[in-house]
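J.: please find the sequence and the predicted model below.
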Amino acid sequence: MVTLTPSPAKSVTVNTVEDERFAEVHTGDKINVRLEDNGRIFESLKFGACACAVGIHSYSSGTHSIRIKVHWGIPILGIRSRNIPPVAYEELRGSYGADPSTYGFGKDAGRVFNGRMKLRQGKDMRIDRTDIVFTFIINCDEHRLSLIDEGNGERDEVEVDVSCAPFPWCLFIVLPQTTTRVALI
């Protein structure tokens, strides 16, 4: 279900996406990576089990808000072009986040541009934080992503190069080699 809510900051209508779930999972370890709760929880159970999942919805226009809870781990929360299939990069030990159509945020670690992580500067990475709720905003019209930490109000933004990540976009979550659990709430 999508709920329309006005955003007072810029008078932009934000579509609150309440029915997003994961449509497909890519991994080399089908035993230790799983979806639960009708595709709303994505989890790796073993160190070394890299994986990624894409959402069911496609985003090409408007502004969309998705709430995500990171129970533990350091996933990449972002988007990618729906029409470019995810690929595991062996030189990165099977990671799926290095594709140039990937943009987003490494939880408490940095930003992802064109599939490349730019680590946070001047702040602790705080990767040990658990049970964090984020609001992830996909602004197709301005080619921009925002991530808001609901606990402390911290906001980060990434500009998306649509020549690298053409529309339509889809929600894209990457689980690294560490055990990680992410829920769409």
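T.: The structure has been received and is ready for your questions.

J.: switch to C-alpha atoms for all contacts and neighbour counts from now on
T.: Noted.

J.: surely residue 149 touches residue 134?
T.: Yes - contact status for residue 149 versus residue 134: in contact at 4.7 Å, counting by CA atoms under 8 Å.

J.: A further structure is provided below for comparison with the first:
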Amino acid sequence: GHSEVRGRNSYSSGINRIKFQIEKMLNNQWISFGVLSQSTPMSSNSYNSPSFYGWGQYTTQTFLNGSNQNGYAGYEGDIKENDLIELIINCETNNIQLINHRSTKRYQIPIDASKFPFPWKLSVNLVNINDRVRIVR
């Protein structure tokens, strides 16, 4: 089943970059990267939270307010095991970006700060028991 990993840091200002190495993802089945309000309770299905904004690897899932908008802004769901993924949390212009360094594709989601108050937290969701992601410094 799904499980959430949440970042330790809170984001409320600046442009913040986090790089992830996807070390293990069984059958390239599922992973999600995004942000949600710090006040949101932990959940195994964090991507369904009303405050979640981000991307799921399965098909072309793009989550805005926890609602799936498949293919939003051209998202192709092109995330695989061994990829280096960069998440940019931009608190100045209220958006997040995902960059896949293998495919060189870049995607952006605007965030409605009136519905999604600061501080924001990183949320990663995995599905298989041995799936593994590492933060790259």
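T.: Thanks, I have the structure now. None of the values given here were measured: they were computed from a predicted structure.

J.: TM between them?
T.: Here the TM-score for the pair of chains, by TM-score structural alignment, normalised by the length of the second structure, is 0.82; 130 aligned residues with a CA RMSD of 2.3 Å.

J.: residue 149 and residue 134 of the first structure: who's more crowded?
T.: residue 134 (24 against 18; other CA atoms under 10 Å).

J.: what helix or strand is the equivalent of that one over in the second structure on?
T.: Aligned by TM-score structural alignment, residue 134 of the first structure pairs with residue 85 of the second structure. Assigned by DSSP states H and E, residue 85 of the second structure falls within strand 84-90.

J.: mind checking how far the match of residue 134 of the first structure is from residue 11 of the second structure?
T.: Distance check for residue 85 of the second structure against residue 11 of the second structure: by CA to CA, to the nearest Å, it reads 19 Å.

J.: got it, and residue 40 of the second structure?
T.: For residue 40 of the second structure, the distance to residue 11 of the second structure equals 14 Å [CA to CA].

J.: please identify which of these two sits among more neighbours.
T.: Legend: neighbour count by other CA under 10 Å for residue 40 of the second structure and residue 11, higher for residue 11 (18 against 14).

J.: identify the residues contacting the aligned partner of residue 170 of the first structure in the second structure.
T.: Using TM-score structural alignment, the equivalent of residue 170 of the first structure in the second structure is residue 121. By CA atoms under 8 Å, 6 or more residues apart in numbering, the contact set of residue 121 of the second structure is 6-11, 35-38.

J.: just curious, which of the residues you listed is nearest to residue 59 of the second structure?
T.: Distance to residue 59 of the second structure across the contacts of residue 121 of the second structure (CA to CA) is lowest for residue 35, with 19.5 Å.

J.: what residues are up against the closest one?
T.: 52-54, 120-123.

J.: give the residue farthest from the middle of the second structure.
T.: In terms of distance from the mean C-alpha position of the second structure, residue 114 ranks first, at 19.9 Å (CA atoms, centre = their mean).

J.: any idea what residue 180 of the first structure aligns with in the second structure?
T.: Match for residue 180 of the first structure (TM-score structural alignment): residue 131.

J.: is the alignment partner in the second structure of residue 58 of the first structure in a helix, a strand, or coil?
T.: Residue 58 of the first structure maps onto residue 10 in the second structure, with residues paired by TM-score structural alignment. Here residue 10 of the second structure is strand, with the state taken from DSSP: H, G, I helix; E, B strand; the rest coil.

J.: show me what the strand holding residue 85 of the second structure is packed up against.
T.: strand 15-24, strand 95-100 (3 or more CA pairs under 8 Å, 6 or more residues apart in numbering; DSSP states H and E).

J.: which of those sits most buried?
T.: Mean neighbours per residue, mean count of other CA atoms under 10 Å, is largest over these for strand 95-100, with a mean of 19.

J.: whereabouts in the first structure does that strand align?
T.: Against the first structure, strand 95-100 of the second structure falls on residues 144-149 (TM-score structural alignment).
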